[in-house]
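Asks: coordinates for the following, if possible.
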Amino acid sequence: MTQSEFRRVYQADPEGVWAAPGRVNLIGEHTDYNDGFVMPFALPHTTTAAVSRRTDGLLRLHSSNAPAPVAELRIADLEPGTADGWTGYPAGVLWALRGAGHHITGADIHYDSTVPVGAGLSSSAALEVVTALALSDLYELGLQRWQLARLCQRAENVFVGAPTGIMDQTASACCQPGHALYLDTRDLSQRQIPFDLAAEGLRLLVVDTRVKHAHSDGAYGERRRGCEEAAAALGVVALRDIPHDELDAALGRLADDGLRRLVRHIVTENHRVEQVVERLEAGDTRAIGPVLTAGHASLRDDFRISCAELDLAVETALSSGALGARMTGGGFGGSAIALVEDAATDKVTEAITGAFAAENHLAPRVFTAVPGAGARRID
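Replies: This is a model prediction of the structure:
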């Protein structure tokens, strides 16, 4: 499909096809821009890109998911604010690559994607990473996966203007099938933690509430600025530097209740990531359920980024038998996750669907998340 669409649009064969996945974050929300710990895994849902090089300084972009004429950009003119909508993400990647000193003379790209947009599953990171990997391969840049992630983050932060951390891009670039990625976002050290739920009679359900959000909206940036303000007030580089056993003392040094709430979430969330890693490595997967649920309460009450639909999904999942549940992603909409016994899958799914109908919400999309592969060349 991607190759044939490339031929239709550009009247030529692509030089190759690449894929990069969306992600689910198992635990570790908003900790990445605080130099903390996260634990995402890749979804089987991917963005694919058929790509060929150009030599005339043009970047031409087309997507099956956003029917429109081919967008044509001169790469010499790329600066923040010069590309609108979805095209800003791949344009930003090329801008970031060139800004890092890599010689790229243009490209024709056609995209197709199965990653739900606006669902908190990192559709933007998948778009960025597949572009970066394809250009790195075609132009023989020799970039490592963590370097691609850093450049993609710069594209999103500076070119697009969304103040995201490094988790999404690293997950899309680096995750492995059957594993969750335990990532230290300060130095990008990582461990692949086995996460084979099916072998244990478990499933992780994703509930896409279909409430759309954008990370570039002001509320996300406000949380990030508040965390930075709190870190400065506490005399640390980042909130990651507050040990969990020193949290109460740190909170006592802050007069602003809003900052106290932000600090409490980040410090306890880092601790929750470590708890999940310990329980998974000990083979006690079911015991991560209460940790996930505690994470949702923290995001709802301290970080205050949940919404009625997310809370309903979590509360209904728990009341119908889920072992644990929480919102996942940046918040203000998007998706929730629920850890369930395999035998309870239908019951939990039907309960959530019924609860949304009773509240006159849009019907949620519920599916099972299976840890997939990170970015790769597929043709």
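Asks: for the rest of this, base every contact and every neighbour count on C-alpha atoms.
Replies: Will do.
Asks: how about the longest helix anywhere in the chain, which residues are buried there?
Replies: Assignment by DSSP state H gives helix 257-281 as the longest helix of the chain. For helix 257-281, burial by neighbour count (16 or more other Cα atoms under 10 Å) applies to 258-277, 280.
Asks: again with stretch 87-97
Replies: By 16+ other Cα under 10 Å, the buried positions in stretch 87-97 come out as 87, 88, 89, 90, 91, 92, 93, 94, 95, 96, 97.
Asks: next, the last one: secondary structure please.
Replies: Put plainly, it is residue 97. Residue 97 falls in the helix class when you classify it by DSSP: H, G, I helix; E, B strand; the rest coil.
Asks: please name the nearest non-neighbouring residue to it.
Replies: Leaving aside its sequence neighbours, residue 97 sits nearest to residue 151 (Cα to Cα, 6 or more residues apart in numbering; 6.8 Å).
Asks: from residue 99, how far off is that neighbour?
Replies: Applying Cα to Cα, to the nearest Å, the value for residue 151 to residue 99 is 9 Å.
Asks: one more: residue 161?
Replies: 16 Å.
Asks: tell me which of the two has more neighbours.
Replies: Neighbour count, other Cα atoms under 10 Å: between residue 161 and residue 99, residue 161 has more, with 16 against 11.
Asks: what residues are up against residue 173?
Replies: Applying Cα atoms under 8 Å, 6 or more residues apart in numbering, we find residue 173 in contact with 20, 129, 145, 146, 148, 149, 374, 375.
Asks: secondary structure class for the residue lying closest to the last one once chain neighbours are set aside?
Replies: When the adjacent residues along the chain are set aside, residue 375 lies closest to residue 20, with 4.0 Å between them (Cα to Cα, 6+ apart). For residue 20, the reduced secondary structure class is strand; criterion used: three-state DSSP.
Asks: quick one more, to check against the first:
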Amino acid sequence: MIGTREDRVLELFAEHFGGRPDGVWSAPGRVNLIGEHTDYNDGFALPFAIGHRAVVAVRLRHDERVIVATTAPGDPVDTTLSALTGERIASWAAYPLGVAWALGEAHGRDRLTGFELAVHSDVPIGAGLSSSAAIECAAALALDELWSLESGRPALALAGQRAENTVVGAPTGIMDQTASLLGEADAAVFLDCRSLEAEAVGLGFERAGLEVLIVNTHVSHDHATGGYASRRAACERAADALHVVALRDASLDELRAARDDGRLDDEAFRRARHVVTENARVLDTVATLRDVGAAAIGSLLDASHASMRDDFEISVPEIDTAVEAMRSAGALGARLTGGGFGGSAIGLVPSDDIGAVADAVLAAFSRAGFREPTVSTVSPSAGARRER
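Replies: Predicted coordinates:
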């Protein structure tokens, strides 16, 4: 079997469509260093792109027919541009087709022609590393170039989010697509989810002798189901009770007052408290990275996990086990990363201790009788790009 991502997708393209594509584009998954469930609350987040990527090979057609194929489990889908109406699509094809629909909504369908698209991805599915955004952003970058739309990357991130919300049916924010499109090597993307302003913040992990260990628990999640939606609904309920546009505008004192006078029930209070304190932790992390360095952010990662576990209630026993094992074995800080209900945990670990911390995680999972996790390191990497 051909080895590289680009070769795999070209092999798939030739198998289904014959000949060569007009080009090959890729986009990465992401790890969120801190700032979970803040994006749809108009808050702040600090993700970074990773080396795992989705790759698409695309060729335009002279009619409106659209055909997409994948190396992952899932049948090819053969449809037309006019059939893409924004209705839910219950298959993997929702990601590239949703982006095509969103770009058509933004620019007008008369500017579009059909296309053939093959996709191969090595971003683990269901691991909290945003495999969906990687496909969306690779497809968006490709179609934007081939259709000569000149959207700009922030607009492509919005198209990916709209696809996710409408065609996939997952009520996610814009963080994942922004990280995938704007990521840089050795840097995180500091994102203001209200203004959509984003800037690179140097991480300096290698200089500090640190690495990010990621533990994929293989407990899968699906953001199109109820857990994620119910958390978002609770946040919106809290914002309405406080008469603010979003929880970005709320303070802890206002939350306590609303709880005490009965405007917020205990669940809505705790959900909102996570968002308000998480926004503060993102800002503190950015300031600490700039003023002190990466070795000083561990306590903020720990506090973030406690808030997700106790106030937002999106952790699971496997994630908590991974976090505690990493901390006990020498991680400076550790937390759930991604939307929760499974997926992955990250730990900020001195490079010399990586082996010992990884062994401690595996031993802890074995003792608990959990499925063996996949433990690896990830590095902050470049964002979406044309490959050839």
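Asks: tell me how they score on TM after superposing.
Replies: For these two chains in superposition, a TM-score of 0.97 is obtained (TM-score structural alignment, normalised by the length of structure 1); 378 aligned residues with a Cα RMSD of 1.3 Å.
Asks: and the gap between the most far-flung residue of structure 2 relative to its centre and residue 48 of structure 2?
Replies: Each residue of structure 2 has a distance to the centre, and by Cα atoms, centre = their mean the biggest one is for residue 261: 36.7 Å. As defined by Cα to Cα, residue 261 of structure 2 lies at a distance of 40 Å from residue 48 of structure 2.
Asks: repeat for residue 183 of structure 2
Replies: Distance, residue 183 of structure 2 to residue 48 of structure 2, using Cα to Cα: 6 Å.
Asks: now check the residue nearest to residue 97 of structure 1 against structure 2: what is it aligned to?
Replies: By TM-score structural alignment, residue 151 of structure 1 lines up with residue 159 in structure 2.
Asks: residues near that match, how many?
Replies: The local packing of residue 159 of structure 2 (other Cα under 10 Å) involves 27 other residues.
Asks: from memory it sits against residue 105, does it?
Replies: No - judged on Cα atoms under 8 Å, residue 159 of structure 2 makes no contact with residue 105 at a distance of 9.1 Å.
Asks: would you map the strands across structure 1?
Replies: According to DSSP state E, structure 1 carries its strands in the segments 16-27, 37-53, 58-63, 71-74, 107-113, 179-184, 190-194, 202-208, 324-328, 335-341, 365-368, 376-377.
Asks: number of nearby residues for residue 344 of structure 1?
Replies: Residue 344 of structure 1 has 15 neighbouring residues, counting by other Cα under 10 Å.
Asks: leaving out sequence neighbours, find the closest residue to it.
Replies: Nearest to residue 344 of structure 1 is residue 321, by Cα to Cα, 6+ apart, at 6.9 Å.
Asks: how about the one you found, what does it touch?
Replies: Residue 321 of structure 1 makes contact with 340, 344, 348, according to Cα under 8 Å, 6+ apart.
Asks: do you know how far the aligned partner of the second one in structure 2 is from residue 376 of structure 2?
Replies: What it means is residue 344 of structure 1. Per TM-score structural alignment, the equivalent position to residue 344 of structure 1 in structure 2 is residue 353. Computed as Cα to Cα, the residue 353 of structure 2 to residue 376 of structure 2 distance reads 13 Å.
Asks: try residue 248 of structure 2
Replies: Applying Cα to Cα, the value for residue 248 of structure 2 to residue 376 of structure 2 is 34 Å.
Asks: and if you look at residue 226 of structure 2?
Replies: Look at residue 226 of structure 2 and residue 376 of structure 2: by Cα to Cα, they are 30 Å apart.
Asks: swap in residue 288 of structure 2?
Replies: Separation of residue 288 of structure 2 from residue 376 of structure 2 (Cα to Cα) stands at 26 Å.
Asks: likewise residue 122 of structure 2?
Replies: 14 Å.
Asks: now swap in residue 76 of structure 2 and tell me
Replies: Look at residue 76 of structure 2 and residue 376 of structure 2: by Cα to Cα, they are 32 Å apart.
Asks: of the two, which one has the most company?
Replies: Using other Cα under 10 Å, the more surrounded residue of residue 76 of structure 2 and residue 376 is residue 76, with 17 against 14.
Asks: residues touching residue 3 of structure 1, list them.
Replies: Residues in contact with residue 3 of structure 1 (Cα under 8 Å, 6+ apart) are 13, 14, 17, 50.
Asks: for the aligned residue in structure 2 for residue 166 of structure 1, grab the count of nearby residues.
Replies: In structure 2, the residue paired with residue 166 of structure 1 is residue 174, using TM-score structural alignment. Residue 174 of structure 2: 26 surrounding residues under other Cα under 10 Å.
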